[in-house]
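Engineer: The amino acid sequence is not available; the structure is as follows:
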């Protein structure tokens, strides 16, 4: 039973998480501890987090798309593969112990932060692509599987891989990341809902905060571009690394 006073508090937390997530990803690392501390069981916390994240990401995606920053048609096939991967991940997480991932993922996040810090490609200028949209699809599907199964850092993984492999500038990569991230969230919400793992009233309340945060965050990212997104990506990756390692060794 969630105490009534927690609804506005968690909605406020969702606003902050939605703002950060629209720019650099990592909102789940803010939401999940807040839900667990509030007494929400782990699987219900995952499902409810995906619901509010889906709504916040949709608003950010729509804002980026309205400015012409998302190439919808060339990336539709990848989005469908991301959807399938996330659905598979959401099924697996309900039956598999995620403790091994809890140790591996911080190392990947740390490597991701180092890449963002030192790579000369991390600007707003498009570069030569190393993979086509079709070639990137399996990468997107693997990240989608991870998002449905575990989740933290998904936005950072999408963004940095789109820059490194598809040659996107950082702002365009962040925009396309929201399309893929929204797709994986939809798949996860459907699977968690079928399993009865979504707290709908709480999720709807938090979605209001997430949508407001997503709107403000996406407009802020488009205004300031790579000079804001890059340091936030590094900060988010390092913070997620520290948080996940703390949770792993404190358990």
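Structural biologist: Structure's in. What do you need? What you see is a predicted model, and the numbers here were worked out from it, not measured in a lab.
Engineer: C-alpha only now, for contacts and for neighbours.
Structural biologist: Noted.
Engineer: what's around residue 96, how many residues?
Structural biologist: By other C-alpha atoms under 10 Å, the residues close to residue 96 number 10.
Engineer: Need the three-state assignment for it.
Structural biologist: coil (DSSP: H, G, I helix; E, B strand; the rest coil).
Engineer: now swap in residue 33 and tell me
Structural biologist: Residue 33 ends up helix, using three-state DSSP.
Engineer: Tell me, how many residues neighbour it?
Structural biologist: 15.
Engineer: For it, give its distance to residue 41.
Structural biologist: Going from residue 33 to residue 41 by C-alpha to C-alpha, to the nearest Å gives 11 Å.
Engineer: Reduced to three states, what does residue 54 come out as?
Structural biologist: Residue 54 ends up helix, using three-state DSSP.
Engineer: Contacts only, for it.
Structural biologist: By C-alpha atoms under 8 Å, 6 or more residues apart in numbering, the contact set of residue 54 is 182, 185-186, 189.
Engineer: Closest to the mean position in this structure, which residue would that be?
Structural biologist: Central residue of the chain (C-alpha atoms, centre = their mean): residue 155, 4.0 Å from the mean position.
Engineer: Pasting the second one now:
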């Protein structure tokens, strides 16, 4: 039934748990799962598609955990999530039309900039600040841009969401993380809908990894809600820098 051997499946399940934990706190779980899927024998497109399956479970679990903790109101944010869903589909379908390789070269620079922002910006905590964009403009511009990128490539999408929520929407770190997980879920769902048509995901393996993602995301979201910015900020900086270094390594 599974697309891999039992031993490889155990490795992928373990990777799913760790990725779920990291993703729920700071994003960047794909740093773990995509390479492991490639090692398991998936081609790059299948690895990305399967990653969306298992990531869907983790982001959904994290979003629900944050909602239960009162950090995001799902009822008031569903329209924004719908925008992210369809924008992600558009991004995935544009993969053959846009200069993806050029984007890959620019990504490490952008990610390092985001890491520097969160590492050095004073006053970044769990307290909201003045917003620079109204919710309507934010939903109409920033959200579809981030979601389309998530569908197009994916790595670093959570960092872009976080930067936007903190820098433009004025959210505190914990609230920004909660809203990022909701939109990650929506854009994962959109990208998966597109990949289901144009790719061949490992459905059963992805579902098994998704169950592990649920467990990891519950632990990660619980820790983030207890510790807030104290744990989210350093892990966000670490995962963003690590992702930038991996992208540079892939380009060499």
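Structural biologist: Perfect, I can see it now. Keep in mind the model is a prediction, meaning the values are calculated, not measured.
Engineer: before we move on, the earlier item: which of the contacts of residue 54 of the first structure map to contacts in the second structure?
Structural biologist: Retained in the second structure (both residues aligned by TM-score structural alignment, their matches' C-alpha atoms under 8 Å) from the contacts of residue 54 of the first structure: 182, 185-186.
Engineer: where exactly do the helices run in the second structure?
Structural biologist: For the second structure, the helices defined by DSSP state H cover 6-25, 30-39, 44-68, 74-93, 100-120, 135-152, 157-167, 173-198, 203-227, 229-251.
Engineer: Make CSV out of the ones you listed and add distance to residue 126 of the second structure.
Structural biologist: Formatted as CSV, the helices of the second structure follow (distance: least, C-alpha to C-alpha, whole Å):
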stretch, distance to residue 126 of the second structure
helix 6-25, 14
helix 30-39, 26
helix 44-68, 14
helix 74-93, 19
helix 100-120, 13
helix 135-152, 19
helix 157-167, 10
helix 173-198, 5
helix 203-227, 10
helix 229-251, 6
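Engineer: Which of these sits closest to residue 129 of the second structure?
Structural biologist: Nearest to residue 129 of the second structure, of all these, is helix 157-167, at 8.4 Å by C-alpha to C-alpha.
Engineer: which bit of the first structure covers the closest one?
Structural biologist: Per the alignment by TM-score structural alignment, helix 157-167 of the second structure matches residues 154-164 in the first structure.
Engineer: How far does that stretch sit from its chain's centre?
Structural biologist: 10 Å (C-alpha atoms, centre = their mean, to the nearest Å).
Engineer: Next, the mean deviation of that stretch compared to the second structure.
Structural biologist: Its matched residues in the second structure lie on average 1.0 Å from stretch 154-164 of the first structure after superposition (mean C-alpha distance after the TM-score superposition for the first structure).
Engineer: Run through who's touching that stretch.
Structural biologist: 21, 24-26, 112, 116, 121-122, 129-130, 140, 143-144, 146-147, 168-170, 173-174, 176-178, 180-181, 233, 237.
Engineer: cool, stretch 107-116 of the first structure as well?
Structural biologist: 122, 153, 156-157, 160, 230, 233-235, 237-238, 240-241.
Engineer: mean per-residue distance, it to the second structure?
Structural biologist: Overall, stretch 107-116 of the first structure averages 0.5 Å from its counterpart (mean C-alpha distance after the TM-score superposition for the first structure).
Engineer: Tell me which residues of that stretch come out buried.
Structural biologist: 107, 109-110, 112-113, 115-116 (16 or more other C-alpha atoms under 10 Å).
Engineer: What number of residues are in the vicinity of residue 96 of the second structure?
Structural biologist: 10.
Engineer: unless I'm mixing things up, residue 25 of the second structure is touching residue 224, no?
Structural biologist: Yes. With contact defined as C-alpha atoms under 8 Å, residue 25 of the second structure counts as touching residue 224 (5.7 Å).
Engineer: which residues are common contacts for the two?
Structural biologist: 231-232.
Engineer: By neighbour count, which of the kept ones among the contacts of residue 54 of the first structure wins?
Structural biologist: Result: residue 185 is most packed of these (other C-alpha under 10 Å), 31 neighbours.
Engineer: From residue 88 of the first structure, how far off is the counterpart of residue 233 of the second structure in the first structure?
Structural biologist: Taking TM-score structural alignment, the alignment pairs residue 233 of the second structure with residue 230 from the first structure. Here the criterion is C-alpha to C-alpha. By it, residue 230 of the first structure lies 31 Å from residue 88 of the first structure.
Engineer: try residue 121 of the first structure
Structural biologist: Applying C-alpha to C-alpha to residue 121 of the first structure and residue 88 of the first structure gives a distance of 32 Å.
Engineer: ok, residue 25 and residue 224 of the second structure, which is more surrounded?
Structural biologist: Between residue 25 of the second structure and residue 224, counting by other C-alpha under 10 Å, residue 25 is the more crowded of the two (29 against 22).
Engineer: if I pick the more buried one, what's in contact with it?
Structural biologist: 177, 220-221, 223-224, 231-232, 235-236.
Engineer: Over to residue 148 of the first structure?
Structural biologist: Residue 148 of the first structure touches 85-91, 93, 184-185, 187-188, counting by C-alpha under 8 Å, 6+ apart.
Engineer: Out of those residues, which comes closest to residue 206 of the first structure?
Structural biologist: Distances from residue 206 of the first structure to these, taken by C-alpha to C-alpha, are shortest for residue 185, at 15.0 Å.
Engineer: Quick check: the gap between the residue opposite that closest one in the second structure once aligned and residue 94 of the second structure.
Structural biologist: With TM-score structural alignment as the criterion, residue 185 of the first structure lines up with residue 188 in the second structure. As judged by C-alpha to C-alpha, residue 188 of the second structure and residue 94 of the second structure stand 16 Å apart.
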